[in-house]
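>>> output the structure for:
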Amino acid sequence: MTEHSRIPVPAKDARQSKSLFERAEGMFGESNFSAAPVPRKLAEPVNRPVARTAAAPAPEAAPATAPVGPPSDLAPQAPLAAAPVASPASVATAPVAAAPNQLPRIDFSDAVHHVDRDQLEYHGLLNPDGPVTTLLEEFRIVKRKLLQTARASQDPLARRILVSSPLPNEGKTFCAINLALAMAAERDGEVVLVDADVAKPSILSLLGLPKGPGLMDALANPAIAVEDCVIATDIPGLFVLPAGNQTNADSEYLASARTPQVLARLTQGAPERLVIFDSPPALAASPAADLANHVGQALVVVRADKTGQSALEDALTLLSTCRDIKLLLNDASFSPSGRRFGDYYGYGG
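Here you go, the predicted model:
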């Protein structure tokens, strides 16, 4: 073992009486420590706004001449503040405020197409000309949550809503159409319902609208403007964008750099306009996950007593690039509170 008794120990009082710097000075033998010199005048800051100071009045300057004309022709003006005189260096480094980029509003075709109300009732969808029903009240609650998020968010993507489901036959198209019909009833908004289920498009047939070019055509062909493919309906505030012609590269087109540009044109210059995408089931086709990158809200439809937990978890994982995902329970026959909105208005069922 090491003999500790032979190790010299400095005096206790001496160590406690000296500071850390004093002990370092004694150890390294440096006795001329001094602070670095500080210049009296510091260099001017770079890339900062020039301080505004009042300019000294020029001696014996001639007074400005007022414009000739009757006083009624001149609008009242606020007094002008003296502008600072900047040196060439400060002019080069001073930041210049860029003018806001206000894009012009994009409107759709004036040709109005009739929505078949009989088709809506046949398929159990909302009839905008019909009475208040339980179904309408349910979707009023659903739309209110989505509208609240879209209006409160500063992110323009919040105005794009993806409607999907884990598996087929869970009612996602039924919910997408009814949600669009309910939102179109808002007094101060417009809705574009996009049939993004390219493999099995059905919105045009359910609404009784004519076929035509759509989303995939605008993505595949830069010469086609997406706004020219939008169909205006006779339901105030409701527009429909067809799926378009199917290709073998639908997922690749949706994942291309052109997709954000095409989708942005659907709401350009129209902050009151929302876009609802009826996408394929998340576990059945890849476009749902591709579209999740371009929306701010996602509504996942799950069917009561049918959708499994593992399927739902897998679907949520695929759609996780969307930061706001909500669940909608479809075809539920039991309500814990026992409420039935339609009965209050006299229209149960």
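
>>> going by C-alpha atoms from here, please, whenever you check contacts or count neighbours.
OK.

>>> Ala225: neighbouring residues, count only.
16 (other CA atoms under 10 Å).

>>> separation between it and Glu121?
Noted for Ala225: a distance of 33 Å to Glu121, by CA to CA, to the nearest Å.

>>> cool, and Met27?
Counting by CA to CA, the gap from Met27 to Glu121 is 95 Å.

>>> the structure of the following sequence is requested for comparison with the preceding one:
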Amino acid sequence: MEEEFDKQDPSLSFDFKGFLLRILSYWYLFVISVLIGLGVAYYINVRKLPVYQLSSLISIKDDQNPFFTSNTSLTFNWGGISDKVNTAVTTLKTRSHNEKVVEELQFYIQYLKQGEYQKVDVYGQSPFKVTIDSLKGQVLDTPIGIRFLDAQNFELFLQLEEAPETRKAMVYADQTTYQVPLPKQLKKTYRLGEEIDLPFFSGKVIPANRTPQVGEVYYVEFLNFDSVVKQYQTIRVNNQSKNSSVLELSLMDNNKKKIVDYLNTTAQVLSRDMLHRKNLFATKTIRFIDSSLAVKARELEGVEEEMNKFRQENRILDLTEESSSLKGQLNVLDVEERDLQRRLDYYQILEEYLRSRSDYSNVPAPSVSGIDEPSITTAVSKIIALSEQRSSYKYSVKEDFPAYADIDRQIDATKTVLLENIESSKKIIQRQLNQIRQEIAKLESQAGSLPKEQQDLLKIQRRYEISEQTYQLFLSKRNEAGLVKAANVSDVQVIDRAKDTGGYKIGPNTGLNYALAIIFGLSVPLVFVFLLVFLDNKINTLKDLERLSPIPILGIIGKSKQKSNLVIYNQPKSSIAESFRGLRASLQFIYRKKEIQGTKTVLITSSVSGEGKTFCSMNLASVFAISGKKTILLGLDLRRPKIFNDFEISNSVGIVDYLVERKTLTEVIQPTNYQNLDIITAGAVPPNPSELLMGEGMEKLMEELKKDYDYIIMDTPPVGLVADALNLTRYADANLYITRQNYTQEGMLKMINEKYAKGEVKNISLVLNYFQQKAKYGYGYGYGYGYGYGAYGNSYHEEDPKASWMKRLFKKRDKNT
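Predicted coordinates for the structure are as follows:
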């Protein structure tokens, strides 16, 4: 058994059952910790504002203009639905878009009212609105109080506990900030709608929604514009399904009215911006045509005045029949010449644009010049489509995106073919133009034979009709462009507007907080108990004792709650008394097994003071005396004598006096008040206790005592402090090594284990003292030797009255000494 113990490392084993039972012993810590955690969770929950989440649905559709044709369309709707959806998703989260929404809703102005624990947002419920002068500064993050005196008058107040000399203010027109002086206290009375001009607040308080009640108090707080925009950039934009054009917009906030307004307004702003971009080309075309119409109108008006003046001066009302015939033929040729020249000019402009630009999204539309050649219109449309597609990628991909190179290759290929077609068309138009000009020259030569007045009038009317036709053409194109723009609709369609229909509360998650509180409340004491067990190096259970030492365990002694150490005489029916009787029986078994006749001796020692060896010595001697055996108790702890007080005897003389031959044996033996029990106390503390106990006087003392006594009980010093007890083991038939539950440290057994393993100490047994039958120490059972602790029921035992759990919780532990 000794060899097996030597090979085994006691520190490697862990008593899981004991650990669990020890956790249960600290149940009150778990209860207190959980209650504290729940209290903290409740404190947090009741002070947290509710969080709501609402959503809306919009669709990014591909609405084609009903007036779209290859000849009349001034805009191109390319890129596909998916690109528009990606662009819309990105736009909804951009800073610039959310700046527009925040500015439109003025969400940088916060309306507050004092709640039960803090100020709460009452946007949409306050009886007033604030309009500010955006060119003047408004103090930031400072609640400005408004207390209504009646339905029309209010008191504006400012009351800060610790007001700094200045605070930051913002001019919302350009979002610049500066420091503004701020008074610690201010009270001023105003009327609704009255201009307010203070260093920290400039604007008006105007009525809204309902009539205010007298005494109602509200607060207005101005927030940093950029911070508010950043807050709303967290809006969630999700596709309903893969490749779907339907987007779900959702937002979380403490105020449902704010969520509703923001979701609906962000959709409106997106729709407005996308329609604006869609109409941008048509708008630019209309602006160009309007400027051209103004020029042609002045030109037409000038020619008309010139013609009327000529008729008046020359008294000619109209051309002759011959002149009219020539004018008709010339007008037809003039229209064709102008049409061809306009088309030729467009080709020149388009060619120059294609050769000098890299962005082709603003390529002039062929319809402006009346070009309907399929190869030209198709190629221009394709280049614009590819350019728009390339531009759309910049919202979501990097410059090295592979699709960029593919698009550029397609644009270059289409541009090359288009330039070839342009060159071919230009040659054809130029030939046609030369033919028409030759015909015009022939007709003009025929007109030379007409009278001079007829020739001049013919020229003026030709110019007038050319200007009028050009004007009518531009006017037609202007109407066409206006019709296209008016027919355009936004690609954003609201499917389901955001609306508060009740509910939608998603937080705070009070249940989670309580669950975390319980987990935290259980974890803290669990860690505490684990650390106690991990760092605890004391003997707490019988299994600890068995694990740490190969020395057999003879018995256990329970915890005594009496002030006196004489448990055997004071409570002979108690469980502790029974444990000593069991210990007595175990010793007698040892004596019989070793065939010891005559006087039996027992040496009692321990590792250090305080483990209860004197307590065990006195009660073991008492239990032998009660059995009718003549017993003597020797106080051999010469350095710290103790056994005399409980027996109410004197320590003036003792073993020391006998060993130094100052007193005889009869003079040092002191009878007690109890039958069959005598005591020899230690006496005065000597300068050389070890030498006295090792001398011949000790041997002589033991021989003389064996003549008169049946049992000799030796209370010796702790072996962990001095070596006296080891020297006295030669006089003992049985050695009892006392350990104390939750007191004796594990390392204290190392020395006695080594002595036992080497055979220097024999006939030794362990006794566990101060044992409590509680789960805190792992196991609540008696030991196999003797009767054990708790071997009898209440009908046999005379138990100590139990204190209330409150007293037991806070009562200090008594020590068996």
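
>>> how alike are these chains, TM-score-wise?
The TM-score (TM-score structural alignment, normalised by the length of structure 1) is 0.59; 226 aligned residues with a CA RMSD of 2.6 Å.

>>> please point out which parts of stretch 330-344 of structure 1 sit buried.
Of all the residues in stretch 330-344 of structure 1, those buried under the rule 16 or more other CA atoms under 10 Å are Asn330, Arg340, Phe341, Gly342.

>>> just stretch 432-443 of structure 2 next, same as before
Neighbour-count burial for stretch 432-443 of structure 2 flags Leu433, Ile436, Arg437, Ile440, Leu443 (criterion: 16+ other CA under 10 Å).

>>> pretty sure the third one sits against Arg338.
If I follow you right, that is Arg437 of structure 2. No - in this structure, Arg437 of structure 2 is not within contact of Arg338 by CA atoms under 8 Å, at 10.8 Å.

>>> find me the equivalent region of stretch 385-402 of structure 2 in structure 1.
With TM-score structural alignment applied, stretch 385-402 of structure 2 matches no range in structure 1.

>>> swap that for stretch 515-529 of structure 2, sorry
Alignment note (TM-score structural alignment): stretch 515-529 of structure 2 is unmatched in structure 1.

>>> what lines up with Leu254 of structure 1 in structure 2?
Under TM-score structural alignment, Leu254 of structure 1 pairs with Leu693 in structure 2.

>>> in the superposed pair, what's the mean gap between the strand or helix carrying that match and structure 1?
For Leu693 of structure 2, the host element (DSSP states H and E) is helix 689-694. Compared with structure 1 after the fit, helix 689-694 of structure 2 shows a mean deviation of 1.1 Å (mean CA distance after the TM-score superposition for structure 1).

>>> how far off centre is the very next helix or strand once past that helix?
Using DSSP H and E, the next helix or strand after helix 689-694 of structure 2 towards the C-terminus is helix 696-708. Taking CA atoms, centre = their mean, to the nearest Å, the mean C-alpha location of helix 696-708 of structure 2 is offset from the chain mean by 80 Å.

>>> ok, and what's touching helix 696-708 of structure 2?
Gly598, Thr599, Lys630, Tyr658, Leu659, Val660, Leu665, Leu692, Ile712, Tyr731 (CA atoms under 8 Å, 6 or more residues apart in numbering).

>>> what residues are up against the counterpart of Arg323 of structure 1 in structure 2?
Residue pairing (TM-score structural alignment): Arg323 of structure 1 is matched to Lys762 of structure 2. Counting by CA under 8 Å, 6+ apart, Lys762 of structure 2 touches Asn735, Tyr756.

>>> comparing the helix or strand Leu135 of structure 1 falls within with structure 2, how large is the average distance?
Leu135 of structure 1 is part of helix 134-152, with elements assigned from DSSP H and E. Mean deviation of helix 134-152 of structure 1 relative to structure 2 after superposition (mean CA distance after the TM-score superposition for structure 1): 1.6 Å.

>>> what range in structure 2 does the helix or strand just after that helix sit on?
The helix or strand immediately downstream of helix 134-152 of structure 1 is strand 160-164, counting by DSSP H and E. Taken onto structure 2 by TM-score structural alignment, strand 160-164 of structure 1 occupies residues 601-605 there.

>>> tell me which residues are up against the matching stretch.
613, 616-617, 711-719, 725, 728-729, 731-738.

>>> measure the spatially most central residue of structure 1 to Gln297 of structure 1 for me?
By CA atoms, centre = their mean, structure 1 has its centre lying nearest to Leu157, at 2.2 Å. Noted for Leu157 of structure 1: a distance of 8 Å to Gln297 of structure 1, by CA to CA.

>>> do the same with Ser335 of structure 1
From Ser335 of structure 1 to Gln297 of structure 1 the distance is 26 Å (CA to CA).

>>> circling back: roughly how far out does the match of strand 160-164 of structure 1 sit from the chain middle?
Relative to its parent chain, stretch 601-605 of structure 2 has a centroid offset of 66 Å by CA atoms, centre = their mean.
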